[in-house]
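Chemist: build me a structure from this.
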Amino acid sequence: MSLKEKVVQGALCQCQFGTTPDTLKVLTQQKFFINDLNGSSKLAATHKDIGSTFEKNSFGSCKKKLNTPCVAVVTEWSGYYEKEKYSPPDGYVLLEDSKATCPIGGKDCISIIKTGQIGEPSKSNIKKADEELQSHVNPVINISQHDTQEFYKFGF
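Modeler: Presented below is the predicted three-dimensional model:
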């Protein structure tokens, strides 16, 4: 699994036969969160997330069905990480290179474009940040003011 991101709710997926991406929904569990400071939105996606598991359940027009509307249904996932299992639903975590099978598109026709993970720095991350590096990365914010109330008004 070296350096592969885990997939979470909100991951952007695309079918190779569709025209638009769709967003993954985790419907199999409500307990395990990844890279989510408040534990409220980044549910871990597993190979048990099958069926109609997307926001719109459509990847636009389907080239396999002569450009008729796609109805996305996942029958199985491949490329999941078998050394990390969430119970329930007894599912193995999906990785950035996992692929899904659709009965119309065939094996591994759905891939993950973005895992859904977004970095959320905490107060302790900001306190430990290198001041000079941060001045180059984000020149708008003076990291040395991280202890002031004004700094946290902006969500940091």
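
Chemist: use CA for all of it now, contacts and neighbours both
Modeler: Fine.

Chemist: residues touching the most centrally placed residue in the chain, list them.
Modeler: Closest residue to the average C-alpha location of the chain: residue 116 at 2.4 Å, with Cα atoms, centre = their mean. The contact partners of residue 116, by Cα atoms under 8 Å, 6 or more residues apart in numbering, come to 7-12, 42.

Chemist: any idea which helix or strand comes after the lengthiest strand in the chain?
Modeler: Using DSSP state E, we find that the single longest strand of the chain is strand 106-114. Where DSSP states H and E defines the elements, the next helix or strand beyond strand 106-114 is helix 123-128.

Chemist: quick check: buried residues in that following helix?
Modeler: Judged by neighbour count (16 or more other Cα atoms under 10 Å), helix 123-128 contains these buried residues: residue 126.

Chemist: distance between it and the chain's centre?
Modeler: Helix 123-128 sits 24 Å away from the centroid of its parent chain (Cα atoms, centre = their mean, to the nearest Å).

Chemist: now do stretch 67-87
Modeler: With Cα atoms, centre = their mean, you get 13 Å for stretch 67-87.

Chemist: this one next, for a side-by-side:
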Amino acid sequence: MSQIHLVCQGAICKCQFGTAPDTLKVKTQNKRFINDWEAKSKLMATHKDIGQTFEKNTFGSCAKMNNSSCKPVITKWEDYYEKITLKDNNGKPLLEDSKATCSVAGSACIQIINNGQVCEITKQNIKNANPEIIKIINPVMNLNIDGVGILQIPNI
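Modeler: This next block holds a predicted model:
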């Protein structure tokens, strides 16, 4: 992997002892958003997001508990980004290669399999786009002056 990305709410995590993934939920701060044009849902995850910090709060059946239902409690994160500290919670941002320790397993058994970020194209992206390049990439799309893309079927 050439780049390591920051992690945000909505990241998908899995435990090496579980049978199903779960979605990370940021509960330690509510001001710092990443990869979210309208700043509504993609809160930055930090190493302070410990405890019960998943949407379903289960990774399915747990091999460490004789295949009983998993109820993860994160005790710590490791391999987070050390060079930034959020003022809101004194947290260091999680990276997609960060790992979490569960109180049941006692080891860093939870990994991030999707960082939660998604590619969004906004009106500003369209306004900044070069119409000539867009025409080469996608010949059926025409950009009008206010930046809204119009799909046009060429005459055949």
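
Chemist: so what does the residue nearest to the centre of the first structure match up with in the second structure?
Modeler: Following TM-score structural alignment, the counterpart assigned to residue 116 of the first structure within the second structure is residue 116.

Chemist: how deep is the residue nearest to residue 30 of the second structure when sequence neighbours are not counted tucked in, by neighbour count?
Modeler: For residue 30 of the second structure, ignoring the flanking residues on the chain, the nearest one in space by Cα to Cα, 6 or more residues apart in numbering is residue 43 at 6.6 Å. Counted with other Cα atoms under 10 Å, residues neighbouring residue 43 of the second structure total 24.

Chemist: who's in contact with residue 43 of the second structure?
Modeler: 8-9, 26, 29-34.

Chemist: the same query, at a cut-off of 6 Å, please.
Modeler: 8-9, 32-33 (Cα atoms under 6 Å, 6 or more residues apart in numbering).

Chemist: buried ones among these?
Modeler: Buried among the contacts of residue 43 of the second structure by 16+ other Cα under 10 Å: 8-9, 33.

Chemist: helix or strand: which one has whichever residue in the first structure pairs up with residue 39 of the second structure?
Modeler: Using TM-score structural alignment, the partner of residue 39 of the second structure in the first structure is residue 39. Using DSSP H and E, residue 39 of the first structure is not contained in any helix or strand.

Chemist: re earlier: could you check how far the residue nearest to the centre of the first structure is from residue 3 of the first structure?
Modeler: Distance, residue 116 of the first structure to residue 3 of the first structure, using Cα to Cα, to the nearest Å: 16 Å.

Chemist: what's the mean distance for the longest strand of the first structure versus the second structure?
Modeler: Superposed on the second structure, strand 106-114 of the first structure shows a mean distance to its aligned partners of 0.7 Å (mean Cα distance after the TM-score superposition for the first structure).

Chemist: name the residues that touch that strand?
Modeler: So strand 106-114 of the first structure is in contact with 11-16, 99-101, going by Cα under 6 Å, 6+ apart.

Chemist: now, which of those residues lie within strands?
Modeler: 12-15, 99-101.

Chemist: which among those gets closest to residue 70 of the first structure?
Modeler: Ranked by distance to residue 70 of the first structure (Cα to Cα), those are led by residue 15 at 9.6 Å.

Chemist: that closest one: neighbour count?
Modeler: Neighbours of residue 15 of the first structure (other Cα under 10 Å): 26.

Chemist: again with residue 40 of the first structure
Modeler: By the criterion of other Cα under 10 Å, residue 40 of the first structure has 12 neighbours.

Chemist: please tell me how far it sits from residue 34 of the first structure.
Modeler: Residue 40 of the first structure sits 10 Å away from residue 34 of the first structure, going by Cα to Cα.

Chemist: measure residue 101 of the second structure to residue 82 of the second structure for me?
Modeler: Relative to residue 82 of the second structure, and taking Cα to Cα, residue 101 of the second structure is found at 18 Å.

Chemist: okay, these two: which has more neighbours?
Modeler: Using other Cα under 10 Å as the criterion, residue 101 of the second structure and residue 82 rank with residue 101 on top: 21 against 11.

Chemist: what residues are up against that one?
Modeler: By Cα under 6 Å, 6+ apart, the contact set of residue 101 of the second structure is 74-76, 107-109.

Chemist: swap the cut-off to 10 Å and go again
Modeler: 15, 50, 72-78, 107-111 (Cα atoms under 10 Å, 6 or more residues apart in numbering).

Chemist: nice, that's everything, thank you.
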